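# what would the 3D arrangement of this be:
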Amino acid sequence: MQGFYQRADAIIGLANSQLGEDAHSGQVGASLLYAAARYSASVASIGFVKGDDFAKEKDDIVEFYVKQYRQMLSDNLTDYAQNFDQYININKQS
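You can find the predicted model right below:
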C-alpha cells in the first residue's frame, strides 16, 4: 500500500510543479482529471482484442471508474475537512 501512496504523492508533486503564472489550480486540476481519464481508458483497454468488444464494455468501465473516484474523492474530502487547519498551513508554507 505504501507504493500506492508514494505514486499518488509523486503525481500530486508533478501537478503542483505546474502551478504558476500560466496555470492556476483549477487549470492544473482539469489537466490532471483529463490525464487520469486518458490513462484509465488505456488501462481499461488492456486484454481486449477488438475495439468493438471494448466499446461494448464502455458503460461498465465508466461505472467502475466513477464508483472508485467517488469513493476516493469522498474519503479525501472527509480527511481534508478533519485536518483543514493543518492542510491550510501546509499550503501556505509552499
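
# only C-alpha atoms from now on, for both contacts and neighbour counts.
Noted.

# longest helix in the protein, please.
helix 58-82 (DSSP state H).

# state the next helix or strand along the chain beyond it.
helix 84-93 (DSSP states H and E).

# between helix 58-82 and that next one, find me the angle.
90 degrees (axes from the mean of the first three to the mean of the last three CA atoms, to 10 degrees).

# just the buried positions in helix 84-93, please.
Residues of helix 84-93 include none that count as buried (16 or more other CA atoms under 10 Å).

# and this one, please, so the two structures can be compared:
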Amino acid sequence: MSETQNNDDQKFWETIDTFINQANELEKSNQDRFQMVGASLLFAAARYNTYLVARANGNKEAFLDKKDEAKEYFIAQFTKMLDDNIADYESNFDKYRG
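Okay, here's the model as predicted:
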C-alpha cells in the first residue's frame, strides 16, 4: 500500500471519528430526541452526496442523466456499510455497550 493510500485511509477514519464525536455531542444536548441525530446525519449525507453528483456533472442535463446511477451507487454503499457495522456490532456487542 502506498504512503498516499495510507494517508488517505487515515484521513478517512479521522473524518469518520470527527462526525461520530460531533453526533455524540449532539446526542448529549438532545437526550429526549436522540434519534434526531441519526436522522440528521442521514439527511446531511444525502444532501452532501447530491451536491457532489451535481458538481461532478456540471450541468442539469448531465446531473439528471446520472441521477439513477448515483442513487444505485449510494444505496449499495450504504447497505454494505450498514451490513458491515451490524456484523461488527454483533461480534462486539458487550464490548461496545459495556
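
# TM between them?
Once superposed, chain against chain, the TM-score is 0.86 (TM-score structural alignment, normalised by the length of structure 1); 89 aligned residues with a CA RMSD of 1.4 Å.

# buried stuff in the longest helix of structure 1?
Buried residues in helix 58-82 of structure 1 (16+ other CA under 10 Å): residue 61.

# run a quick neighbour tally on the alignment partner in structure 1 of residue 16 of structure 2.
Matched by TM-score structural alignment, residue 16 of structure 2 corresponds to residue 8 in structure 1. Neighbour count for residue 8 of structure 1, taken as other CA atoms under 10 Å: 12.

# list of residues touching the helix or strand hosting residue 8 of structure 1?
Assigned by DSSP H and E, residue 8 of structure 1 falls within helix 2-17. Helix 2-17 of structure 1 has contacts (CA atoms under 8 Å, 6 or more residues apart in numbering) with 28, 29, 32.

# what stretch of structure 2 does the longest helix of structure 1 fall on?
The aligned range for helix 58-82 of structure 1 is 67-91, by TM-score structural alignment.

# still on that earlier bit, distance check, the match of residue 16 of structure 2 against residue 15 of structure 1.
To residue 15 of structure 1, residue 8 of structure 1 is 11 Å away according to CA to CA, to the nearest Å.

# now residue 32 of structure 1
With CA to CA as the criterion, residue 32 of structure 1 and residue 15 of structure 1 are 7 Å apart.

# likewise residue 44 of structure 1?
Taken as CA to CA, the span from residue 44 of structure 1 to residue 15 of structure 1 is 23 Å.
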